[in-house]
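Visitor: Have a look; sequence and predicted model below, questions after that.
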Amino acid sequence: MDYIATLKILVIGESGVGKSSIILAFTTGDYNASFPATIGVDYKCKVMEVNGMKVKLGIWDTAGQERYRTLTNSFYREAHGAILVYDVSEPKTLQKLNEWVEELQVYTTKKNIVCLVVGNKIDKPRVVPREAGQAFAQKHRMLFIESSAKTQEGINLAFEELVQKIIETPGLWETTGSSSNIRVSTEEARPQEESCYGSCTI
């Protein structure tokens, strides 16, 4: 019998790097070039299948503007995974990820939280070399991928790899609520998408 695990995923990074667009692309397959800046925290959910097990992702989109930082501290708690996003056309957004890493270290309650660095907007002229993003991820022992919310490249793969790593991390998610008795099948299965998305802006 398959059980549903509910995982809390944070998407963090500077304003304008495409966090909301990545989430929209993943949950609906859509793209909005004039996506408004997130105010406070936005929430969406989606069910996907990993190794024959349905997993529900609660995806928290945190505002990148400094004036909203104090609103997001509590949302780091109990997170199983975090996606740290920078814009490959804006070098300073990669540099600023250091501050987001520090916030994670301060506020997260799960010390073995799985993190994935995403270099977004690869559809635009590149300024940040792929190697720079890889080096940052390696330094902080995080996963790495590049993506484009506009073309959908790398979007599903980013979430698939993050969730797979969370499931493979002992003690990270098994004791969360009703999912304490979840067992992961060893059978390889590529994640399949199932509609379950909504939003709740705070």
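Guide: Nice, thanks for sending it over.
Visitor: Please count neighbours and contacts with C-alpha atoms only from this point.
Guide: Will do.
Visitor: residues contacting the residue nearest in space to the middle of the chain?
Guide: The residue lying closest to the centre of the chain (CA atoms, centre = their mean) is residue 83, at 3.2 Å. Shown in contact with residue 83 (CA atoms under 8 Å, 6 or more residues apart in numbering): 9-12, 115-118.
Visitor: Then residue 141?
Guide: Per CA under 8 Å, 6+ apart, neighbours of residue 141: none.
Visitor: another structure for you, compare them:
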Amino acid sequence: MTGTPGAAATRDGEGPERSPPCSPSYDLTGKNKVVTVDGVKVKLQIWDTAGQERFRSVTHAYYRDAQALLLLYDITNKSSFDNIRAWLTEIHEYAQRDVVIMLLGNKADVSSERVIRSEEGEMLAREYGVPFMETSAKTGMNVELAFLAIAKELKYRAGRQADEPSFQIRDYVESQKKRPSCCSFF
């Protein structure tokens, strides 16, 4: 799920699958991505609406079954950031209560064109209680980390034992962002 056109965040080389059109101009792209978490393969099925506001009414069906949603905005496009609140409102209305949500500010590789400061993304994420990071679909910065964090959270939820300490996706994302060998852009 994205807040802006062109913000798809996969780089695994798999070809996209097209969903059946609901109207001549409706097109969602779907991909499967396998992520290994603690030696276990987790298959993620990813649907990208490219943030097009005209698709908002038909995405309700996708919310119902979604276990996780990645919301992307373009750091060079204020309207894509402003649309995130509307997407979050709909997610809270139509998605499962325990859906995993992550906010991503995309196009971090073009910081010279930035109109949304990283701090603004962090504040919005804190307001909604979701993890946040900036990514670059072009360079791959933090893309794998985003998918890995979501997969870890889903794996944890699927196999959680009552006496097991809880997995905190926000803490995991923050700790991994600070590791220079993992996901640093610079």
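Guide: It's in. Not measured: the values here are computed from a predicted model.
Visitor: okay, now the counterpart of residue 13 of the second structure in the first structure: neighbour count?
Guide: Applying TM-score structural alignment, one finds that residue 13 of the second structure aligns to residue 28 in the first structure. Number of residues near residue 28 of the first structure (other CA atoms under 10 Å) recorded here: 13.
Visitor: Helix, strand, or coil at the equivalent of residue 164 of the first structure over in the second structure?
Guide: Aligning on TM-score structural alignment places residue 164 of the first structure opposite residue 152 in the second structure. Here residue 152 of the second structure is helix, with the state taken from DSSP: H, G, I helix; E, B strand; the rest coil.
Visitor: measure the closest residue to residue 152 of the second structure other than its chain neighbours to residue 147 of the second structure for me?
Guide: Nearest residue to residue 152 of the second structure, sequence neighbours excluded (CA to CA, 6 or more residues apart in numbering): residue 37, at 6.1 Å. Separation of residue 37 of the second structure from residue 147 of the second structure (CA to CA, to the nearest Å) stands at 10 Å.
Visitor: of the two, who's got more company?
Guide: Taking neighbours as other CA under 10 Å, residue 37 of the second structure and residue 147 compare with residue 147 leading, 19 against 16.
Visitor: Would you tell me what helix or strand that one is located in?
Guide: For residue 147 of the second structure, the host element (DSSP states H and E) is helix 143-159.
Visitor: so what's residue 162 of the first structure up against?
Guide: Contacts of residue 162 of the first structure by CA under 8 Å, 6+ apart are 81, 114-116, 143.
Visitor: Now neighbour count, secondary structure and distance to residue 96 of the first structure too, for those, in CSV please.
Guide: Formatted as CSV, the contacts of residue 162 of the first structure follow (neighbours: other CA atoms under 10 Å; DSSP: H, G, I helix; E, B strand; the rest coil; distance: CA to CA, whole Å):
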residue, neighbour count, secondary structure, distance to residue 96 of the first structure
81, 27, strand, 19
114, 23, strand, 19
115, 25, strand, 16
116, 23, strand, 15
143, 20, strand, 18
